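Student: no sequence for this one, just the structure:
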């Protein structure tokens, strides 16, 4: 970009977040597909996060569970699969090929090589690469016949999936690994299987598996450009560090994709360089009214950037994050995190302010409305985050 770079300050970044992440009241979505498309990806490591993230952004949150299940398991317009940073996400099904080719291929190759090495050395050569090929071919055929299946069901069709090998023999982390658990993960990152319906309610972490829907094979560089362009449209401006962290790519891949996508450099506060999608340098009008939101642990907005000071004060990190860097449930007011929330065993939704600057009576009333809206659609279901944080634990124990 020639000449002086456009400057995008914190206020405009928060406005973009409010609108593009469907958090302002006027920007809420009509369906889960709209939410996922706007955010590019919904974190799926904790199954409840998908529903809670969608519910916070739907105009009619009472339809959250039914609509998400329809999209995931009936219409198949959303798919749960491995993506960036070897993490499980929920994507629009049309984006599966882009995610697989841009991030999954390299991860898959490493995962398969690791399985073969661990399996062959950990079984004294009894289990070979050729043996694994036979087993996975048989398992995939059985899965196709069943439509969806648990690992236990597949082992009845292909008993060799129960075979074990020793991982880390002679090391302090030595442990038995079962072929089935490792193989299904490899097939997942290879884009050959996806998660199906859970065994229990929508909060369950136990899933069936299904054969992945067919998708075209894209050139990795083309797919990286497409994914990065979509993400910048949702989350730009973002720094190079943000992009490297979110994608899990090498910095050379990030820079190549930025160029290929026609990303435009802009200036952020403190002289930092950020990037926006091609054609996205114009000013953005703000939401008509202030807004509040209760977002779940691992929400894609709270976890969207590596550099978070513009929406989350550094002093809030200790109570709101676990030791691995996973964010817990957060309370938002007008584009910044101001506290956290939790659900007690009684079902009550409770919240606490951690940053009260600019959070007056109207803000507190708006947060209470969101807490009541969340409580109404969650109903009798009890939700405990998979990655618990200090504030969430404190609120639930009070």
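Tutor: Looks like it came in fine. Bear in mind the structure is a predicted one, so any value in this text is a computation, not a measurement. Numbering: from 1, shown residues only.
Student: Every contact and neighbour count from this point should use C-alpha atoms.
Tutor: Fine.
Student: Next, the contact list for residue 184, please.
Tutor: residue 193 (C-alpha atoms under 8 Å, 6 or more residues apart in numbering).
Student: In which helix or strand does it reside?
Tutor: helix 179-189 (DSSP states H and E).
Student: Please identify the buried residues of that helix?
Tutor: Neighbour-count burial for helix 179-189 flags 179, 180, 182, 183, 184, 185, 186, 187, 188, 189 (criterion: 16 or more other C-alpha atoms under 10 Å).
Student: helix or strand right after that helix?
Tutor: strand 193-198.
Student: what angle separates the following helix or strand past that next one from helix 179-189?
Tutor: Following strand 193-198 in sequence order, the next helix or strand is strand 207-211 (DSSP H and E). With axes from the mean of the first three to the mean of the last three C-alpha atoms, to 10 degrees defining the directions, strand 207-211 sits at 60 degrees from helix 179-189.
Student: what does strand 207-211 contact?
Tutor: Contacts for strand 207-211 (C-alpha under 8 Å, 6+ apart): 140, 143-144, 147-151, 192-199.
Student: So how do I select the buried members of those in ChimeraX?
Tutor: Restricted to buried positions by 16+ other C-alpha under 10 Å, the ChimeraX selection for the contacts of strand 207-211 reads:
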select :140,143,148,149,150,151,192,193,194,195,196,197,198
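Student: Spit out the contact partners of residue 277.
Tutor: Taking C-alpha under 8 Å, 6+ apart, one finds 229, 230, 232, 233, 236, 261, 262, 263, 264 in contact with residue 277.
Student: separation between the last one and residue 281?
Tutor: What it means is residue 264. Noted for residue 264: a distance of 8 Å to residue 281, by C-alpha to C-alpha, to the nearest Å.
Student: The structure to be compared is supplied as follows:
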């Protein structure tokens, strides 16, 4: 019996595709935040500064004011972007037209979060479902009245939100937090409230909360298929484990959604990967190129990406763009990545902003003279974008910390 070998996609071909699809070369940059979000499916938004730095790294002439306008000043009241809690219960900024599918595809996470939050509040404070519902109703009423408010402003009006609870009792990382945090997080996960403009600069984490905009309903199976297809368009070829990790779905849901896309199996170093049929020819055209070095019209592929950027956070298996020996220096203990320097589709270093505004960087490998020159130019571009703004990642990594001192 004869078996047909799967098409082979090499790490070099994957890096070439990564550079093109993730806009990691100066010639590939876009004019707007909306175009960047469209290319990447969504922008990680847990750290408020990440959205701005992710977009700026991929825009021709970025300014904080232009990015701010895209995020908070939609023309005619019709948003081009939506900030929602979705994949892996993480905050993302996604294209508005994709938001209904993203919400429907991840609603199961919200159900699990409600069960966990209710149990946590019951154990810590003796709250039952009725008490939780009363507080949630009060929050929604206050936001309807005021339009938008910070957690502190809501807590000043709703005494129950000021109650404190112990999280992770008995653990080394035990802490106390106000009830406002899990309640607002749950309402956001369920799409009943949304993050609005922060109370401060674009680096501020003191977000205002506002009533959520209604999103049309999409059947969950259809939504999962649509999201899986968008993921493969931007991140493929990818393994089942990659898609499962990125979405937070169960293995069964992941396999069903992947099958529904009609994706074609390909051979990767990590095992079997999947690529949309229309992208098979695209991979073949890349040949053995590494990144876009020497590709017509593209030039060197250099980028400075912020912590939690969607590119390095897009796959479970990362050896094809990240040396495993560098993982501990770049990630914290919870799997959050710090700022990274990219050259031709590969992570070659990290960077950080010193309190005086200077950008320090450290190369984990020597990418060569041309790369070093391009990296210096990109550091100057990033410094110009930041101007007088100081940015400290929400999640600190060992090497990033060392570069700030």
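Tutor: Looks like it arrived, so ask away. Keep in mind that this is a model prediction, so the values were computed, not measured.
Student: circling back: so which bit of the second structure is the helix holding residue 184 of the first structure matched to?
Tutor: Under the alignment (TM-score structural alignment), helix 179-189 of the first structure falls on residues 179-189 in the second structure.
Student: Check the first structure for its longest strand and report it.
Tutor: When the first structure is parsed with DSSP state E, its longest strand is strand 336-343.
Student: so who does residue 247 of the first structure touch?
Tutor: With C-alpha under 8 Å, 6+ apart, residue 247 of the first structure has these contacts: 84, 85, 103.
Student: just to revisit the earlier point, mean distance, the longest strand of the first structure to its aligned residues in the second structure?
Tutor: Average distance, strand 336-343 of the first structure versus aligned residues of the second structure after superposition (mean C-alpha distance after the TM-score superposition for the first structure): 0.9 Å.
Student: quick one: which helix or strand includes residue 117 of the second structure?
Tutor: helix 107-125.
Student: what's that helix packed up against?
Tutor: strand 164-167, helix 180-189 (3 or more C-alpha pairs under 8 Å, 6 or more residues apart in numbering; DSSP states H and E).
Student: Quick check: closest non-adjacent residue to residue 203 of the second structure.
Tutor: residue 49 (4.8 Å; C-alpha to C-alpha, 6 or more residues apart in numbering).
Student: typo on my end, residue 60 of the first structure
Tutor: Residue 60 of the first structure sits nearest to residue 30 (C-alpha to C-alpha, 6+ apart), 7.2 Å away.
Student: roughly how far apart are the one you found and residue 77 of the first structure?
Tutor: Distance from residue 30 of the first structure to residue 77 of the first structure, by C-alpha to C-alpha: 14 Å.
Student: cool, and residue 220 of the first structure?
Tutor: Following C-alpha to C-alpha, the distance that separates residue 220 of the first structure from residue 77 of the first structure is 23 Å.
Student: Mind checking which of these two has more residues around it?
Tutor: residue 220 (19 against 16; other C-alpha atoms under 10 Å).
Student: Residue in the second structure paired with the more buried one?
Tutor: In the second structure, residue 220 of the first structure lands on residue 220 (TM-score structural alignment).
Student: swap in residue 293 of the first structure?
Tutor: In the second structure, residue 293 of the first structure lands on residue 303 (TM-score structural alignment).
Student: secondary structure element for the nearest residue to that match once chain neighbours are set aside?
Tutor: What sits nearest to residue 303 of the second structure in space, not counting adjacent residues and going by C-alpha to C-alpha, 6+ apart, is residue 342, at 5.2 Å. Using DSSP H and E, residue 342 of the second structure maps to strand 340-343.
Student: which residues in the first structure does that strand match up with?
Tutor: Taking TM-score structural alignment, strand 340-343 of the second structure hits residues 330-333 over in the first structure.
Student: hmm, back to that, can you give the distance of the match of helix 179-189 of the first structure from its chain's centre?
Tutor: 20 Å (C-alpha atoms, centre = their mean, to the nearest Å).
Student: same deal with stretch 375-387 of the second structure?
Tutor: With C-alpha atoms, centre = their mean, you get 22 Å for stretch 375-387 of the second structure.
Student: buried residues in it?
Tutor: 375, 378, 379, 381, 382, 383, 385, 386.
Student: how about it, aligned to which bit of the first structure?
Tutor: Going by TM-score structural alignment, stretch 375-387 of the second structure sits over residues 367-379 in the first structure.
Student: what ranges do the strands span in the second structure?
Tutor: 43-44, 81-85, 91-95, 149-150, 164-167, 175-178, 193-198, 207-211, 264-268, 271-275, 302-305, 340-343, 346-353, 359-363.
Student: Switch those strands over to a markdown table; also include distance to residue 404 of the second structure.
Tutor: Formatted as a markdown table, the strands of the second structure follow (distance: least, C-alpha to C-alpha, whole Å):
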| stretch | distance to residue 404 of the second structure |
| --- | --- |
| strand 43-44 | 23 |
| strand 81-85 | 30 |
| strand 91-95 | 26 |
| strand 149-150 | 30 |
| strand 164-167 | 31 |
| strand 175-178 | 27 |
| strand 193-198 | 25 |
| strand 207-211 | 26 |
| strand 264-268 | 38 |
| strand 271-275 | 39 |
| strand 302-305 | 16 |
| strand 340-343 | 14 |
| strand 346-353 | 6 |
| strand 359-363 | 7 |
